[in-house]
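Q: When you get a sec, could you give me coordinates for this:
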Amino acid sequence: MSRIAFIGLGVMGNPMATHLAEAGHDVAGYNNVPVREAAFELSGGRVATSIADAVDGAEIVAIMVPDSPDVEQVLTRDGVFDHATPGALIVDFSSIRPDVTVDLAQQAKARGFRLLDAPVSGGQKGAVDASLSIMVGGDTPDFVAALPIFETVGKTIVHVGGNGAGQTVKAANQLIVAVNIQALAEAVVFLQAHHVDLSSALDVLSGGLAGSKVLDQKRENMVRHEFRPGFRIELHHKDMGIVTAAAREAGVVVPVGALVAQLMAAARANGDGGLDHSALLLGVERLSGLGTSSPLSP
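A: The predicted structure follows:
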């Protein structure tokens, strides 16, 4: 069992930290704003009062925060680099820019730390069910050392290369997911316009080549028109910015991805940023003149 600091007890981080505590690890969790920590505390986790308090004596420092500036702040601004024990293994579960990860890994090494980028896929449900897919970038010995942590919170765990590779694969994941959600949203509006029984149509589509995890997991949101966030449009908008910027830096084109990035931005501009990304359906409805609003589920 390890002493773990878990920084970021939000929608994803809270269940992940809870699983680690339930597995018997000594986990100190910290969040910069009040969150629902009851499950974490009941599992045996300790709520820390600061980053310095959380990382005191920790062998592993896990991070799950929203964006690149947040990770930079956690690590460099009176944060982990200044207070953690040298030699600690830093596991960044956040989804951030690959170039930022590479830079932070170099800073970590210079300060006597080891860093893995380990973004996850699976959303809130995957975090709660401990079934996340984890794409890991960094040195092989560090990946092996972190495997017990990964196996506690995820099911599909793959070492994809050096630092930054995990974030690059996550960007590709977000590209594929966004395009699939947009296609599903358009199919739903198309089917409804022709007065087809929507549930029956989605049943048969899911059994053929059109079937996907996106269809399986997001269909009910669209059928019920309920978009309580599992993964918010605001965060997917951020991720699509990573995709388009990284593609430009590599000199490759992602034309469909660029279009979906714009549709994601439009959804955010129309007030849908706090909804689940399946609420891309609302954008298709607006473009079709259906005059929808942006409801959250009860």
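
Q: going forward, measure contacts between C-alpha atoms and count neighbours the same way
A: Noted.

Q: Buried residues of the top strand by length along the chain, list them for me.
A: If you go by DSSP state E, the chain has its longest strand at strand 154-161. For strand 154-161, the neighbour count (16 or more other CA atoms under 10 Å) marks G154, I157, V158, H159, V160, G161 as buried.

Q: Tell me the helices and strands packed up against that strand.
A: If contacts are counted by 3 or more CA pairs under 8 Å, 6 or more residues apart in numbering; DSSP states H and E, strand 154-161 sits against strand 132-137, helix 140-153, helix 165-193.

Q: To check against the first, give me the structure of this:
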Amino acid sequence: MTRVGFIGAGRMGGPMVSRLVEAGHEVRGLARSAATKTALEASGAQAMSTFAEVGGDTDLVIICVFTDEQVREICLGSDLLASMPRGSTLVLHTTGSPRTAEAVTEHAAQFGVAVVDSPVSGGPHDIAAGRLTLFVGGDANTLARIQPTLESYADPVLYVGPTGNGQRVKLVNNALFAAQIGLLTEAVALGTQLGIDEGDLLAALPYGSSNSRALTSVSAKGSVSAFADSVGDFLSKDVGVVRKIVTELDGNLGLLDDAVNAALPNRV
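A: Next up, the predicted model:
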């Protein structure tokens, strides 16, 4: 049994909390609203009102908030890390900047807390099925110690190298995913020119050599626009981070950039 603190028990974090409790772990989550408190307690977790209460007397604290800025505020601007026991671990599930992961790791070291950056790939349905993908950067021995707990909701758990590499892999993944949606946008336009109904095209293509995770997801929604609307806020946020980091490193997205623009023309 692992004592787990959890911050960010929302659309993605809520199902993680449920899976952790079901696996027999003791979970305490941050509840800043009555709705979150009710949801945490309904799942069998304890509801806490401060960062220190979440971090105190835990083996592991998981952060699953929406933005990189929130991660920095929680990890660098609050008493969370100071409240965590020496030898405990902080897990960053939020997709953001590798530099944030590195800064949090450096800050946490003074409190004897290990950090892994572990952005996720998948949705609430993957968490419920225990098949969420994790890209993990940090110390391999630290991951080995906490992996059985993470496997309450994640499979596979993929170690990808030093701190920040989890974020780097996830950002490339999301840029490619957005580009694939853009290519599907263009493919549907081509089909329309050829007189093929979008629904018929999307029903058939998953059985051909053009199939991909993006195509399967789009097909399930029935249209490219419906799928883009359902994931647009999350994807545009991540693509924005990709572009910012690539620019800081004097790189570029190359051909991916045009495809991303086709996927999210009004968002990025």
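
Q: What does the TM-score come to for these two?
A: Scored against TM-score structural alignment, normalised by the length of structure 2, the superposed chains reach a TM-score of 0.89; 268 aligned residues with a CA RMSD of 2.4 Å.

Q: show me where structure 1 has helices.
A: 13-22, 38-42, 51-55, 68-76, 80-83, 98-110, 123-129, 140-153, 165-193, 198-206, 213-224, 233-250, 255-267, 280-287 (DSSP state H).

Q: what's the average distance of the longest strand of structure 1 to structure 2?
A: After superposition onto structure 2, strand 154-161 of structure 1 sits on average 0.9 Å from its aligned residues (mean CA distance after the TM-score superposition for structure 1).

Q: Tell me who's in contact with G44 of structure 1.
A: With contact set as CA atoms under 8 Å, 6 or more residues apart in numbering, G44 of structure 1 has these partners: A21, E22, D26, V27.

Q: 6 Å instead, please
A: A21 (CA atoms under 6 Å, 6 or more residues apart in numbering).

Q: Kindly report the same for G166 of structure 2.
A: With CA under 6 Å, 6+ apart, G166 of structure 2 has these contacts: D117, S118, F135, V136, G137.

Q: try I63 of structure 2
A: I7, L92, H93.

Q: For burial, what's the neighbour tally of the first one?
A: What that stands for is I7 of structure 2. 24 (other CA atoms under 10 Å).

Q: Of the helices of structure 1, flag the one that's most buried.
A: Highest mean neighbour count among these (mean count of other CA atoms under 10 Å): helix 13-22, with a mean of 26.

Q: Which strands or helices does it pack on?
A: helix 123-129 (3 or more CA pairs under 6 Å, 6 or more residues apart in numbering; DSSP states H and E).

Q: Show where the helix it packs on falls in structure 2, residue numbers please.
A: Mapping helix 123-129 of structure 1 onto structure 2 (TM-score structural alignment) gives residues 123-129.

Q: next one: stretch 167-187 of structure 1
A: The aligned range for stretch 167-187 of structure 1 is 167-187, by TM-score structural alignment.

Q: picking up where we left off before, compare the helices of structure 1 and report which one is nearest to R3 of structure 1.
A: Ranking the helices of structure 1 by proximity to R3 of structure 1 (CA to CA) places helix 51-55 first, at 9.0 Å.

Q: Any chance you could list what contacts stretch 9-26 of structure 1?
A: Against stretch 9-26 of structure 1 from outside (CA under 6 Å, 6+ apart): 1-3, 27, 31, 40, 43-45, 64, 124, 127-128, 153.

Q: 8 Å - rerun?
A: Outside stretch 9-26 of structure 1, the residues that touch it by CA under 8 Å, 6+ apart are 1-4, 6-8, 27, 29-31, 35, 37, 39-41, 43-45, 64-65, 123-124, 127-128, 130, 149, 152-153.
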